[in-house]
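Asker: take a look and give me a structure for this.
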Amino acid sequence: MKTKLSTNEASEKLKAVSSLNDPFLLKCLEDERKGIVNLALKKKHALEKDQAAREKFYEMSVYEEKLRKQGFSMIAGIDEVGRGPLAGPVVAAAVILPEGFFLKGLNDSKQIPKNKLEVFADYIKNEAAAIGIGIVDAAEIDQINIYQAAKKAMNIGIADLGTTPDYLLVDAMKLSAPFPQEAIIKGDSSSISIAAASIIAKVTRDRMMTEFGVQYPEYRFEKNAGYGTPEHLAALKEFGPTPLHRKSFAPVKTYL
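Answerer: Here you go, the predicted model:
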């Protein structure tokens, strides 16, 4: 009579395990066969990673949960990308997530692998209660400075929501908007709403820079997103600034 599962059978059964305390997982971890133990360890690490991601999400939901308990429901997270590049616009997004929203792995867009950003952005677009985008181009950045341009992009994003927020969670900025708000330092890694906004803003801007890369192939905007990489600086020196370049930024202004 067969008393032990084969390695393949154990592998199949481990796929259904969803708890670190599952008796079958614990039994496999103590198996005398190295192959079974390795399978169990792999499953254990995957469950621990999943648990950590879920805990991170709920930690990042604290601001939203606190505000919902106070009676707010249309809570807009706001963030911008593109302050540092030498070329291209600054782009902001405002995102209102519905109650009960969940996206495992949600974090500051800079912490998410590039191959997942588009997937996350599509999921947020499908699930969000509202999304607004604000864009301020290089010419206006030169006129009003990058800090004011970032603020303006955020306010445009709020106006583009198509609905009225009742509270704003803003990444590290205070806005002149007629809504109660809180500026959160490192908000894109502290609030799910701001994190969602950072992803939408980044994907929107990256797509724009990819299109600009076709228009101005020498600068490889699709690769560097307008940041001052060595190849971008070499092209700037050889060909000079484009209309997309921020002429108030060094070293762009030295090539005018």
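
Asker: drop to CA atoms for contacts and neighbour counts, all remaining ones
Answerer: Fine.

Asker: in stretch 58-72, which residues are buried?
Answerer: Within stretch 58-72, the residues that qualify as buried are 60, 61, 63, 64, counting by 16 or more other CA atoms under 10 Å.

Asker: for comparison, sequence B:
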Amino acid sequence: MPDFALELRLAADPAGGLICGVDEAGRGPLAGPVVAAAVILDRRRKPQGLDDSKKLTAAQREALFVRLFDYARDGHAHIGIGAASVAEIGRLNIFHATMLAMQRAVTALRVIPAHALIDGPHCPKQLCCPATGVVDGDALSLSIAAASIVAKVVRDRAMAKLHLRYPAYGWDRNKGYGTAAHQAGLAAAGVTPHHRLGFAPVAQQMTLHLG
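Answerer: Model prediction:
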């Protein structure tokens, strides 16, 4: 289970202070934005059941999402959300678009953290604070786990809304990932403005339809 060990180690430093966790959702899908979240938790108020978003059900994530924003309203958490659009993914590539979304999430916090814990080995270069990459950070750090939940729920909700406009692809279920249903939708209905044109299955369908 994730805990506050990394946060407490950084906070104990003479330059320590508020520590934020940062994670993203949506690197791998064929459609939709990549979304990132930055979360600072009051380390005296651990939300019960908080864990890596991948280990939770959709209902558990939704319940924790609501609880985290309740904490934020009560002053026990700070939450920032950032995203990079499909156009930015196409222009920058998915790695750099993810770094941009993370940077935007940290910037969206109402306070400036002393340090950011970033899920994964890479950190955005232009942050307002020092940062440390943590491989499998959402399984180690409660702050990163909280960010993983916020990013995942925000993106899932966005894809569910897009599904109402583009129902052929099953985005309410697959969230834009390249499932069989999504691939079948691409073959039948073609490419939408929300598809990532640089991703191979989408590019192949573009070639087929243009040909």
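
Asker: TM value for the aligned chains?
Answerer: Superposed pair, TM-score by TM-score structural alignment, normalised by the length of the second structure: 0.91. Supporting alignment: 199 aligned residues with a CA RMSD of 1.2 Å.

Asker: sorry, back to before: quick check, nearest of the buried residues of stretch 58-72 of the first structure to residue 226 of the first structure?
Answerer: For these, the residue nearest residue 226 of the first structure by CA to CA is residue 60; the value is 30.2 Å.

Asker: surely the closest one meets residue 188?
Answerer: No: Residue 60 of the first structure lies out of contact with residue 188 (CA atoms under 8 Å); the separation is 9.1 Å.

Asker: residue closest to the middle of the second structure?
Answerer: By CA atoms, centre = their mean, the second structure has its centre lying nearest to residue 24, at 2.4 Å.

Asker: show me what it lines up with in the first structure.
Answerer: The alignment partner of residue 24 of the second structure in the first structure, by TM-score structural alignment, is residue 80.

Asker: how far away is the residue nearest to its match when sequence neighbours are not counted from residue 149 of the first structure?
Answerer: Of all residues not flanking residue 80 of the first structure in the chain, residue 92 sits nearest, at 3.9 Å (CA to CA, 6 or more residues apart in numbering). As judged by CA to CA, to the nearest Å, residue 92 of the first structure and residue 149 of the first structure stand 10 Å apart.

Asker: which single helix of the first structure contains the most residues?
Answerer: In the first structure, ranked by residue count with DSSP state H as the criterion, the top helix is helix 34-59.

Asker: let me fix that: the second structure
Answerer: Ranked by residue count and defined by DSSP H, the top helix of the second structure is helix 142-165.

Asker: give me the subset of the buried residues of stretch 58-72 of the first structure lying in helices.
Answerer: Counting by DSSP H, the part of the buried residues of stretch 58-72 of the first structure found in helices is 63, 64.

Asker: any chance of the buried residues of stretch 58-72 of the first structure in CSV with distance to residue 29 of the first structure as columns?
Answerer: Compiled in CSV, those are given as follows (distance: CA to CA, whole Å):
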residue, distance to residue 29 of the first structure
60, 33
61, 34
63, 39
64, 39
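
Asker: which of the buried residues of stretch 58-72 of the first structure sit farthest apart?
Answerer: Among those, 60 and 64 lie farthest apart (CA to CA), at 8.4 Å.

Asker: which neighbours do the two share?
Answerer: Both residue 60 of the first structure and residue 64 are in contact with 191, 192, where contact means CA atoms under 8 Å, 6 or more residues apart in numbering.

Asker: tell me where the first structure has strands.
Answerer: Assigned by DSSP state E, the strands in the first structure fall at 75-81, 90-96, 130-136, 167-171, 181-184.

Asker: in the shortest one, what's buried?
Answerer: Burial within strand 181-184 of the first structure, assessed by neighbour count using 16+ other CA under 10 Å, is assigned to 181, 182, 184.

Asker: separation between the equivalent of residue 215 of the first structure over in the second structure and residue 130 of the second structure?
Answerer: In the second structure, residue 215 of the first structure lines up with residue 165, judged by TM-score structural alignment. Distance, residue 165 of the second structure to residue 130 of the second structure, by CA to CA: 41 Å.

Asker: name the residue in those two with the higher neighbour count.
Answerer: Each of residue 165 of the second structure and residue 130 has its neighbours counted (other CA atoms under 10 Å); residue 130 has more, 14 against 8.
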